[in-house]
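1. Generate coordinates for the sequence data below:
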Amino acid sequence: MDPRLDRRCDEPASATVAEHHPDPVDSGSSAHPAPPGGEPIRQYRVDLERIRFSPYLSRLAAVTQVISQNAAGGVVHNRLTHSIKVASVARAIAVGVRADPGDRPVIDRLGGCDPVVAQAAAMAHDLGHPPFGHLGERILDRAARGRFGLADGFEGNAQTFRILTRLDVSGVEMVAPGGRAGQTPQPVPNPGLNLTAAVRAAVLKYPWARQGHPQPHPSTADAPPRGGGPGVEGPGSGKFSAYVPDIGEMEAALAAYPEIGAWRQTLECSAMDIADDIAYSLHDLDDFHRSGVLQHAAVAAEFRTWLRRRTDLAAAGSRIDSPADARRPGASLERLRRRLADRDGWIFDDEAFGVAVGRVATDLVDGLLAVPFDSSIAAERALRTFTGSWIDHLRESVEVDPDPPVRSAHLTLGRQAWHEVAVLKFVHQRFVLDRPDLAMFQRGQAEALTSLVVNLERWLTDPVDAGRAPRRLIDLVALATDDYRRVARERPDLLRGPTGEATTGRDDIVRLGRGRGIVDYVASLTDDQAAAAARSLAGLPGQLWSGGSVL
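-> Got it, this is the predicted structure:
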């Protein structure tokens, strides 16, 4: 059997939409040829449908992408609409690279690049995002490490993998024979959605744990992979794709790709990762042009000043970081140029960076932003033309590399497109995320999420009232505690606290399980659910009967 089709548990054939109503595009057509053989197609389509029908995916419609719709005063992307668009781009990338016969030998050797696998991974890639977007990640990470002693804290990619392999359910009853006839059957451990190894591996953007696995660990490398270097807070890698209890699942998925080296993504994972970057770099600009946040004058001053004074800015040395010069037009783009040159010398090129700045200036500054968005048909057409042409251009620039640098992947954007995506993402960072009014709004959300975690722990440790805690919270704590007991039995060397101390004692396991369960619970809430729960537990007035949970 093809190891890419391996599921963690045997199961009877399930009545899925994929099996009874196959999508002609996903199943192969003249425009999008499918790989030969019907079984891989059917299996991957089953995975895609399980993800599509997951309540964790539905929840993303009420989770912030950058800012909530209520705060923006208009229609903005949420995590669900973002995921849908990433899935479309990822599938197109996979179809495109497979169409070049010159790349097929490399693709086949590395395990393939199935469009449906890339699509499924893209639909799933943000399942682990907690309430309030990346802000929520930071708050839960601090709480997990500082309050509960979880050395691997919280990370959205690792949470996604945990949801797919442990927390979600496929709806299929999983039982194993008890042995001799008449013996009571024993339940099989929860397999999550029980996806194929191909799809499980395709969500592993950072295929390592925060620390300790694999060895050597990327955080200790002189030249770590992207995301593998030390994070801003705490030891180990800043990005990773599996918590300690889920390392075995990660190993099993990656074992299906023996030609993919350590620290490397599968091809379908890279297609998803590139698509995420493309969508992020363009659709957030779409949102903030519509809402009037991206002001033409400020963006134009930054780009035109850098293009006019690039030689002087390059020679400015450390003055570019001084308080007097830091916010002057052109300085932020110059800091981006220096940061890229220092961090990504394997691909950075000064001339390519200058061309990228010029192209974004022409298309975005002198084109799209030059005319304020007024909701007219002409404005909608201009916005659609901008995003559509850029998506096509970036998608078509994807290349296959049989032996990539450590910070790259087997699928990568071409050199010029790589610089252009960096410049597009800069616009979003500099003119949206760095705004003081957004920072003030987010600090309030951070306080709410922090108080929610604290009050849930107090509730669960209340000997009188713990039994009245939400049933899902109690279930998740029990599940996580079982996970840590298993790790303590099978791989105790992986159980270390934030400062390296062993955490295998009974009280340690109880604390770790309670902490991971609380984090799993809070991360499964929508923005509004988290805010309402925080208010209720703080004793503030609010609606009592809220209609139940999303999950």
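2. Every contact and neighbour count from this point should use C-alpha atoms.
-> Will do.
3. Now do the same contact list for the closest residue to Val299 other than its chain neighbours.
-> Spatial nearest neighbour of Val299, chain neighbours left out: Val365 (6.8 Å); criterion: CA to CA, 6 or more residues apart in numbering. Counting by CA atoms under 8 Å, 6 or more residues apart in numbering, Val365 touches His296, Val299, Ala300.
4. Phe353 now?
-> Arg337, Gln416, His419, Glu420.
5. Spell out the secondary structure type for Val371.
-> Classification of Val371 using DSSP: H, G, I helix; E, B strand; the rest coil returns coil.
6. Also this sequence, please, to line up against the first:
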Amino acid sequence: MALAAAEPRAPWAARAEESRGRLVAEPESRARSAFRRDADRIIHSSAFRRLAYKTQVFTYHEGDHYRTRLTHTLEVVQVARSIARALGLDEDLAEALALAHDLGHPPFAHAGERVLDACMAAYGGFDHNAQSLRVVTRLENRYPGFDGLNLSWETLEGIVKHNGPLAGEGKGPLAHAIAVYGEKQDLWLWSWPSAEAQVAAIADDIAYDVHDLDDGLRAGMFRVEELRALPLVGAVIAGIEADWPGLSGSRMVHEIGRRMITLLIEDVVGETRRRAAELGPEDADAVRRLGRALVGFSAERAQGERAIKDFLFPRMYRHPRVMSEMEAAGRMVRELFGAYMADTFTLPVEWRAGMEARDEAGRARRIADFIAGQTDRYALAEHARLFDVGNL
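-> Now for the predicted structure:
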């Protein structure tokens, strides 16, 4: 399947010229579409820069060759743009959503999120996806006319529900930040998101499946031989050995990753075209109303992709080396939250402004915002400042 050339624009693609606009009206750019401007604003945000020092799986001091939130995000962007181009979708919107999908992650990966959610249990909880929305609608303070980045409706919609509907039958309560923002702007939380948002979500799966295999092999948590039992990866390895007998080491590892990305992208493109032909969405809103995902893996590839996740969970994400780091990191986040709640004067001046006027829940949310924005190394420095007796 040739994917290099861009397909004609699909009828069910998002169209920047038909965007529902921004919460605060702004003049249009003569040089860039609304979605291109959204992507550019995200790239220039402080939250995006901080991803460079936030954990993906390995904390930043483990070494320079492992993925961080930033390098992961850039890989998601590459996959998302490739799929969007092949399907005739809006590449700029797919890129914007890929760029923004992890902005709300706190330091220390999912361990940091779990602990912060527990700390916030009495105050509405914490969810990184909802926090991403909070970052781009409130916490970024770059423009004189509004808080946040004032992104297009389609970008905000895709950030908040790229994994599917959030409201309706069988759905639980909305995350705090989403519920609060929903009072300002209706993001159709009951519907599926645009095809571009679905592309960004599946690009995230492809990127972390492949790069976590790569990082796990690099870290010595498992060997290439152990991957042969995985249907997808085993077939890829067999193909490499047929083409390059005797290939081993880093070249073998990189070739596995390269071929896996190609295989999964091509599968998503083929399966999505098949679903589109079957379901016949006529425009972007028809995608939202389908009642199911338009973008996805074929049944065979979905099973193979699930096997990769099932392999990685015990062998990498629950590896003793990772767990010991994450347990220590979790304790650190818990202690930081407790220290800030006990004495808000331990916060930087700009973060404690107005704290006296807030109730307990408001103070907790402000502290959660501060912690979620920290990088791994900043959190380590803050913990040392507050708890290291040598700093007293």
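7. so what number do they get for TM-score?
-> The TM-score (TM-score structural alignment, normalised by the length of the second structure) is 0.81; 358 aligned residues with a CA RMSD of 3.1 Å.
8. that older thread, what's the closest of the contacts of Val365 of the first structure to His217 of the first structure?
-> Lowest distance from His217 of the first structure to the contacts of Val365 of the first structure (CA to CA) belongs to Val299, with 40.5 Å.
9. Glu137 of the first structure: which element?
-> If you go by DSSP states H and E, Glu137 of the first structure is part of helix 133-146.
10. From the rest of the structure, what touches that helix?
-> Contacts for helix 133-146 of the first structure (CA under 8 Å, 6+ apart): 63-66, 129-130, 150-156, 442, 446, 449-450, 453, 498, 515-516, 519.
11. Among the contacts of Phe353 of the first structure, which pair sits farthest apart?
-> Maximum pairwise distance among the contacts of Phe353 of the first structure (CA to CA): 13.9 Å, between Arg337 and Gln416.
12. Tell me which other helices or strands the longest helix along the second structure touches.
-> Secondary structure of the second structure per DSSP state H: the longest helix is helix 249-279. The contact analysis (3 or more CA pairs under 8 Å, 6 or more residues apart in numbering; DSSP states H and E) places helix 249-279 of the second structure against helix 69-87, helix 195-218, helix 231-243.
13. quick one on the thing from earlier: could you give me the buried positions within the helix holding Glu137 of the first structure?
-> Neighbour-count burial for helix 133-146 of the first structure flags Gly133, Leu135, Gly136, Glu137, Arg138, Ile139, Leu140, Asp141, Arg142, Ala143, Ala144, Arg145 (criterion: 16 or more other CA atoms under 10 Å).
14. quick revisit: what angle do the longest helix of the second structure and helix 69-87 make?
-> Inter-element angle recorded for helix 249-279 of the second structure and helix 69-87: 40 degrees (by axes from the mean of the first three to the mean of the last three CA atoms, to 10 degrees).
15. Can you point out the buried residues in helix 249-279 of the second structure?
-> If you call a residue buried by 16+ other CA under 10 Å, then helix 249-279 of the second structure has these buried ones: 252-253, 255-257, 259-261, 264-273, 275-276.
16. Just the ones of the contacts of helix 133-146 of the first structure in strands?
-> If you go by DSSP state E, those have nothing in strands.
17. Pretty sure His82 of the first structure sits against Ala279.
-> Yes: if you go by CA atoms under 8 Å, His82 of the first structure and Ala279 touch, sitting 7.2 Å apart.
18. Show me the helices in the stretch 251-392 of the second structure, by range?
-> With DSSP state H, counting those that start in this stretch as the criterion, the stretch 251-392 of the second structure has helices at 284-288, 299-312, 320-342, 349-352, 360-372, 376-387.
19. Which residue range of the first structure does the third one align onto?
-> Read that as helix 320-342 of the second structure. Aligned using TM-score structural alignment, helix 320-342 of the second structure spans residues 436-458 in the first structure.
20. Could you do the fifth one as well?
-> Aligned by TM-score structural alignment, helix 360-372 of the second structure corresponds to residues 511-523 of the first structure.
21. superposed on the second structure, where does the matching stretch end up, distance-wise?
-> Between stretch 511-523 of the first structure and the aligned residues of the second structure, the post-superposition mean distance stands at 0.7 Å (mean CA distance after the TM-score superposition for the first structure).
22. hmm, who's touching that stretch?
-> Under the criterion CA under 8 Å, 6+ apart, residues 128-131, 140, 144, 147-150, 154, 159, 453, 456-457, 472-474, 476-484, 530 lie in contact with stretch 511-523 of the first structure.
23. Which ones among the contacts of Val365 of the first structure map onto strands?
-> Using DSSP E, no member of these falls within strands.
24. Do a quick rundown of the helices in the stretch 1-150 of the second structure.
-> Assigned by DSSP H, counting those that start in this stretch, the helices in the stretch 1-150 of the second structure fall at 34-43, 46-50, 69-87, 91-100, 109-119, 128-134.
25. how far is the shortest one from where the chain is centred?
-> When distances are taken as CA atoms, centre = their mean, to the nearest Å, helix 46-50 of the second structure is centred 13 Å away from the chain's centroid.
26. Where in the first structure does it fall?
-> Residue span in the first structure matched to helix 46-50 of the second structure, by TM-score structural alignment: 55-59.
27. Can you tell me the SS state at Asp186 of the second structure?
-> coil.
28. Quick one: map it onto the first structure.
-> Checking TM-score structural alignment: Asp186 of the second structure goes with Ala252.
29. what's near enough to touch that match?
-> Per CA under 8 Å, 6+ apart, neighbours of Ala252 of the first structure: Ala197.
30. And for the one 10 residues further on?
-> By CA under 8 Å, 6+ apart, Ala262 of the first structure lies in contact with nothing.
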